[in-house]
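Colleague: dropping the sequence and predicted coords here.
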Amino acid sequence: MVDPPRPDAHALPGRPHRIVVTTAMLHSLDGPEREAFFAHERAHNEGGHHYVLAAAELAAAELAATATPHCARSARRCPAPPTRPPRPRPATAA
């Protein structure tokens, strides 16, 4: 249990799974609501939701690292845009 002033909770992965909950959250729930709350948080861990979240975060980081110059202009991550030779101008009549 942690003591920030606002109600909050997190289901944490690991062996064993953990649920972190603020005292403000616990005080805001009555008996049946508290039971439903813990069932909900346990379902996150039992459902492997942390794996889905980790995969989404990895995909987002990978996309950011391989973004095209049109998406993100970062000298460290994006190559310079290709240059084209100038087009020949048509001859003009005098």
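Modeller: Happy to help now that I have it. Residues are numbered from 1 along each chain as shown.
Colleague: every contact and neighbour count from this point should use C-alpha atoms.
Modeller: Will do.
Colleague: grab the nearest non-local neighbour of residue 19.
Modeller: residue 11 (4.5 Å; CA to CA, 6 or more residues apart in numbering).
Colleague: what residues sit buried inside stretch 49-66?
Modeller: residue 50 (16 or more other CA atoms under 10 Å).
Colleague: quick one on the thing from earlier: the residue nearest to residue 19 belongs to a helix?
Modeller: No - when classified by DSSP: H, G, I helix; E, B strand; the rest coil, residue 11 is found to be strand rather than part of a helix.
Colleague: count the neighbours of it for me.
Modeller: 20 (other CA atoms under 10 Å).
Colleague: so it touches residue 39, yeah?
Modeller: No - under the contact definition of CA atoms under 8 Å, residue 11 does not touch residue 39, with a separation of 10.8 Å.
Colleague: take this one as well and set it beside the first:
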Amino acid sequence: MRRELAEETGLHIDTASLFGLYSGPEGFGDYPNGDRVFSIQVVWRTVTVRPVLQQSDAESLDLAFFSREAFVAEDDLHRHQRRILMDWLSGDTGPFLR
């Protein structure tokens, strides 16, 4: 996880702990080409030691930091992502198993 995060975002983390494991009906999604997918997401809580974003390859189209308020106002979040966000906003540290 640390290597992937550094390669794709330039972020380097000090510690990581499990925030949640998310699955279930909310994990289903459809791509524009008609492919149907199922996602199981493992979410980590981390401490960043060098919080400078650096886009390093074609895997990321854009990188940015957002405030909590900006996330709450985002209507384009997939329902799978929304429940992760709601758990984070609750202030509970988890880990969540959903």
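Modeller: Arrived safely, thanks for sending. From a predicted model like this one, the values you see are computed outputs, not experimental measurements.
Colleague: mind checking the TM-score on these two?
Modeller: Scored by TM-score structural alignment, normalised by the length of the first structure, the superposition of the two chains gives a TM-score of 0.22; 29 aligned residues with a CA RMSD of 2.9 Å.
Colleague: ok, back up a step: tell me the contacts of the residue nearest to residue 19 of the first structure?
Modeller: Shown in contact with residue 11 of the first structure (CA atoms under 8 Å, 6 or more residues apart in numbering): 17-20, 41-42, 44-45.
Colleague: try 10 Å this time
Modeller: Taking CA atoms under 10 Å, 6 or more residues apart in numbering as the contact definition, residue 11 of the first structure lies against 17-21, 38, 40-46, 49-50.
Colleague: now the helices for the second structure?
Modeller: Under the criterion DSSP state H, helices of the second structure are mapped to 2-9, 68-73, 79-89.
Colleague: between those, which gets nearest to residue 48 of the second structure?
Modeller: Go through the helices of the second structure one by one with CA to CA and the one that ends up closest to residue 48 of the second structure is helix 2-9, at 10.5 Å.
Colleague: on the three-state scheme, residue 60 of the first structure is what?
Modeller: In the three-state summary, residue 60 of the first structure is assigned as helix, counting by three-state DSSP.
Colleague: next one: it from residue 51 of the first structure, what distance?
Modeller: Residue 60 of the first structure sits 14 Å away from residue 51 of the first structure when distances are taken as CA to CA, to the nearest Å.
Colleague: next: residue 39 of the first structure.
Modeller: Distance, residue 39 of the first structure to residue 51 of the first structure, by CA to CA: 19 Å.
Colleague: ok, which stretches of the first structure are helices?
Modeller: Across the first structure, reading from the start of the chain, the helices by DSSP H fall at 23-28, 31-46, 49-65.
Colleague: that'll do, ta.
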